[in-house]
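Colleague: Prediction below, plus the sequence it came from.
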Amino acid sequence: MKAVRLHRYNEHPVIEEVAEPKITSPHDVIVRVGGAGLCRTDLHIIEGQFREKSGVTLPYTLGHENAGWVHEVGSAVSNVAVGDTVIVHPQISCGFCRACRAGDDMHCANAGFPGMDLDGGMTDLLKTDARTIVKLDPGFAPEDIAALADAGLTAYYAIKKAVCLLYPGTKAVVIGAGGLGHIGIQCLKALTPAEIIVVDRSREALELAQTFGVDYAVLADGKQVETVKEITNGRNAEAIIDFVGEGSAVDDGIAMLQRAGSYYVIGYGGKLSIPTIDIISTEINFIGNLVGTYNDLVELMTLTAQGKIALHTTVYPLDAALEAIQALETGNIRGRAILVP
């Protein structure tokens, strides 16, 4: 079968033939991939940003946002059957460590992460574990929802953390309305009564955001901080949801955060630099967000089934993976890129 394989950091992956995965454990599940999302994390993997963190041995197959149909199951699998439509939680968890017992499975002490430190889903068949599988209504098309497995899940997880701050009359600033941001906006609309201010340098991204009913769309033209201050009457926002996390976005976000507000970091690549006295004197909070739990993914898929979350996607055949990667690198993808074997 074909797979998108990374052989060397700072070089584009290659499409090559690999052996099909085999069932080796009673709880193994092999999924026939119907859609594999491509995101900026894949670019960061290619750049080597996860070289030390993942400990992966190259070459390996990319792809951590996956949906499809159950192809084969191990002898102890009872929650799904061959042919079921599924979305795959990105982290394989053990179920026995303290984090798993607490339902905090993305912090599993014995985790595996296909597409990060194991072979991922940019291929025909993905090997995973029964604990990762969320069974879906067969009406779902995997290529339409694959990116919810990470991009959607991460956005939902961050917004859930912010819910307690965002009562009626509050304002939330979303930095970046692209692949993750456009999902985060919909999660904010579904879960909170806050007024939503979206900041992006792309007019097309802002136009997409407006279709989801945001209250203010602000072009990042160098005056975005002043514009947000005007919108908030100088008070700034209770929550900053940063889907960029690099460049000037971080400094802008801090400047738009009000006293006792919280800054949710989802995008990454930059550095947070702020005097500790500024954190203490204003009691602002910085909160990291790593994927989300299995139950979060179930909840997100429920919202999707209710029509409250929709992905804007651009579909590429697996053979065009390099074209999709180049389009993502140059910022020419609106919403999410999905590879279909």
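Modeller: That came through, no problem.
Colleague: From now on I want contacts and neighbour counts done on CA atoms only, so please keep to that.
Modeller: Noted.
Colleague: how much space is there between the residue nearest to the spatial centre of the chain and Arg32?
Modeller: With distances taken as Cα atoms, centre = their mean, the residue of the chain nearest its centroid is Ala151 (1.8 Å). Using Cα to Cα, to the nearest Å, Ala151 is found at 21 Å from Arg32.
Colleague: likewise Leu339?
Modeller: Counting by Cα to Cα - Leu339 and Arg32 are separated by 13 Å.
Colleague: residue ranges of the helices in this protein, please?
Modeller: 40-46, 51-54, 98-101, 142-145, 151-162, 181-191, 203-211, 224-231, 249-255, 276-282, 294-305, 321-329 (DSSP state H).
Colleague: Looking at those, which is nearest to Gly169?
Modeller: helix 224-231 (12.7 Å; Cα to Cα).
Colleague: so what does the closest one touch, helix or strand wise?
Modeller: With contacts taken as 3 or more Cα pairs under 8 Å, 6 or more residues apart in numbering; DSSP states H and E, helix 224-231 sits against strand 216-219, helix 249-255.
Colleague: mind putting those in CSV, mean neighbour count and distance to Cys100 included?
Modeller: Output for these, formatted as CSV (neighbours: other Cα atoms under 10 Å; distance: least, Cα to Cα, whole Å):
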stretch, mean neighbour count, distance to Cys100
strand 216-219, 20, 40
helix 249-255, 20, 32
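Colleague: Tabulate those (CSV), appending distance to Val291.
Modeller: Formatted as CSV, these follow (distance: least, Cα to Cα, whole Å):
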stretch, distance to Val291
strand 216-219, 26
helix 249-255, 20
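Colleague: so what's Ala337 up against?
Modeller: Counting by Cα atoms under 8 Å, 6 or more residues apart in numbering, Ala337 makes contact with 37-39, 313-316, 324, 328.
Colleague: ok, now with 10 Å
Modeller: 35-39, 143, 146-147, 179, 312-316, 321, 324-325, 327-328 (Cα atoms under 10 Å, 6 or more residues apart in numbering).
Colleague: A further structure is provided below for comparison with the first:
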Amino acid sequence: MKAVRVHAYHSRPVVEEVPEPTVTGPFDVVVRIGGAGVCRTDLHIIEGQWAEKSGVALPYTIGHENAGWVHEVGSGVTNVAPGDTVILHPTPTCGLCHACRAGDDMHCADNAFPGIDSDGGMAEYLLTSARACIKLDPATRPEDVAALADAGITAYHAVRKAVPLLPPGTTCVVNGAGGLGHIGIQSLAALTATRIVVVDRNPEALKLAEQLGADETVVADGTHVEAVLDLTGGHGAEVVLDFVAEQGAQQDAFAMTRRAGSHFVIGYGSNIDIPTIDIISTERNVVGNLVGTYNDLAELMVLAQAGKVTLHTRQYPLDAALDALADLDAGRVRGRAILVP
């Protein structure tokens, strides 16, 4: 089968032929990929940012946003069968540890992360587990929903955590309206009555944000922090969802947060430098966010299949994976790039 493989960091991946995965364990599931999302994390992987954390041996196949059809199952699998349409939670988990039993499965003590620390889904087939599979309506097109498996679940997970902080009368700033941010906007609109203020440097992204539920939009032109403070009476927002968190955006996000507010860090790539006195004197919170739970993804799929959250995508054939990565890196993708084998 064809797969997108990283052979060396700081080098372009290679689309090449590799053996198809096979079932070896009772709970294994092999999925024929119908759509694989292209994520900024894939760029970070190629740059070597994940090398030490993942410990993955090169070469390997990237791709952690995957949906498709069940191809083969192990002897113990009862929740899906060959032919079923599925979206895959990004982290196959053990189901036995404290985190899994608490429903906090992205912190499983014995999980895998295909596309990060093992072979992923930018390929024709992917080996996963029964615990990662969410069965979908057979009419669902995998390429239409694949990016919900990471971009979607990550954005939804952050919004879900922020919901108790966002009663009517509050303001939430969405910093970055790209692949994750445009899903965050829709999730906020579906789950809260907060005022949604979207900040992005790209006017086209802000036009999309308006269509998806943004109440106010602000161009990130160097005066955006002051603009957000003006919109909030000089106080800042109760919650800032930072889908950028690099190249200075992470500092701006904290500056846009009001006293006792919460800065949710979702994007990554740079350090946050905050004087401790600025944290304690205002009691502001900095909250990390890692993907989301299986239940988060199941809830998000309910919203998606009800039409309340939609992905804006640009599709590429698997052979054009390098073009998709280059377009993402250059900011030419509105919404999410999807590879279709």
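Modeller: Right, received. Where do you want to start? Treat the numbers as computed from the prediction; the structure is a model and nothing was measured.
Colleague: neighbour-wise, which of Leu339 and Arg32 of structure 1 wins?
Modeller: Taking neighbours as other Cα atoms under 10 Å, Leu339 of structure 1 and Arg32 compare with Leu339 leading, 27 against 24.
Colleague: I'd guessed that one sits against Gly35; true?
Modeller: Yes: counting by Cα atoms under 10 Å, Leu339 of structure 1 touches Gly35, with 5.6 Å between them.
Colleague: Find the residues that touch each one of the two.
Modeller: 63, 66, 121-123, 143, 146, 315-318.
Colleague: among these, which ones are buried?
Modeller: 63, 66, 121-123, 143, 146, 315-316, 318 (16 or more other Cα atoms under 10 Å).
Colleague: Including distance to Val18 of structure 1, could those residues go into JSON lines?
Modeller: Below are these laid out as JSON lines (distance: Cα to Cα, whole Å):
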{"residue": "Gly63", "distance to Val18 of structure 1": "15"}
{"residue": "Asn66", "distance to Val18 of structure 1": "18"}
{"residue": "Gly121", "distance to Val18 of structure 1": "12"}
{"residue": "Met122", "distance to Val18 of structure 1": "12"}
{"residue": "Thr123", "distance to Val18 of structure 1": "9"}
{"residue": "Glu143", "distance to Val18 of structure 1": "22"}
{"residue": "Ala146", "distance to Val18 of structure 1": "22"}
{"residue": "Val315", "distance to Val18 of structure 1": "23"}
{"residue": "Tyr316", "distance to Val18 of structure 1": "20"}
{"residue": "Leu318", "distance to Val18 of structure 1": "14"}
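Colleague: Show me which positions of stretch 91-103 of structure 2 end up buried.
Modeller: For stretch 91-103 of structure 2, by 16+ other Cα under 10 Å, it's 91-95, 99-100.
Colleague: what does that stretch contact?
Modeller: 28, 64, 104-116, 128-133, 149-150, 291-296.
Colleague: ok, back up a step: who's in contact with the residue nearest to the centre of structure 1?
Modeller: Taking Cα under 10 Å, 6+ apart, we find Ala151 of structure 1 in contact with 37-41, 64-65, 179-184, 266, 291-292, 336.
Colleague: Need the counterpart of it in structure 2.
Modeller: When structure 2 is aligned by TM-score structural alignment, Ala151 of structure 1 is paired with Ala151.
Colleague: gap between that match and Leu328 of structure 2?
Modeller: Ala151 of structure 2 is 14 Å from Leu328 of structure 2, by Cα to Cα.
Colleague: Over to Asp117 of structure 2?
Modeller: 22 Å.
Colleague: So for those two, which sits in the more crowded spot?
Modeller: Leu328 (21 against 18).
Colleague: Surely the more buried one touches Cys39?
Modeller: Yes: counting by Cα under 10 Å, Leu328 of structure 2 touches Cys39, with 8.0 Å between them.
Colleague: which residues are in contact with both of the two?
Modeller: The contact sets of Leu328 of structure 2 and Cys39 overlap at 179, 336-337 (Cα under 10 Å, 6+ apart).
Colleague: could I get the residues you listed as a markdown table with distance to Ala3 of structure 2?
Modeller: Shown next, in a markdown table, are these (distance: Cα to Cα, whole Å):
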| residue | distance to Ala3 of structure 2 |
| --- | --- |
| Gly179 | 23 |
| Arg336 | 20 |
| Ala337 | 17 |
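Colleague: Among the residues you listed, which one sits closest to Pro167 of structure 2?
Modeller: Among those, and counting by Cα to Cα, the member closest to Pro167 of structure 2 is Gly179, at 25.6 Å.
Colleague: What is the distance between stretch 108-126 of structure 2 and the centre of its chain?
Modeller: 15 Å (Cα atoms, centre = their mean, to the nearest Å).
Colleague: can you tell me what part of structure 1 that stretch aligns to?
Modeller: Counting by TM-score structural alignment, stretch 108-126 of structure 2 corresponds to 108-126 in structure 1.
Colleague: and the matching stretch, which residues are buried?
Modeller: So, applying 16+ other Cα under 10 Å, buried residues of stretch 108-126 of structure 1: 108, 111-126.
Colleague: Disregarding flanking residues, what is the spatial nearest neighbour of Val86 of structure 2?
Modeller: Distances taken as Cα to Cα, 6 or more residues apart in numbering place Lys135 nearest to Val86 of structure 2, at 4.6 Å, with adjacent residues excluded.
Colleague: Who are the contact partners of the aligned residue in structure 1 for the one you found?
Modeller: In structure 1, the residue matched to Lys135 of structure 2 (TM-score structural alignment) is Lys135. By Cα under 10 Å, 6+ apart, Lys135 of structure 1 lies in contact with 69-70, 79-81, 84-88, 298, 301.
Colleague: same thing but 8 Å
Modeller: 80, 84-87.
Colleague: just His312 of structure 2 next, same as before
Modeller: Here His312 of structure 2 is in contact with 334-336 (Cα under 8 Å, 6+ apart).
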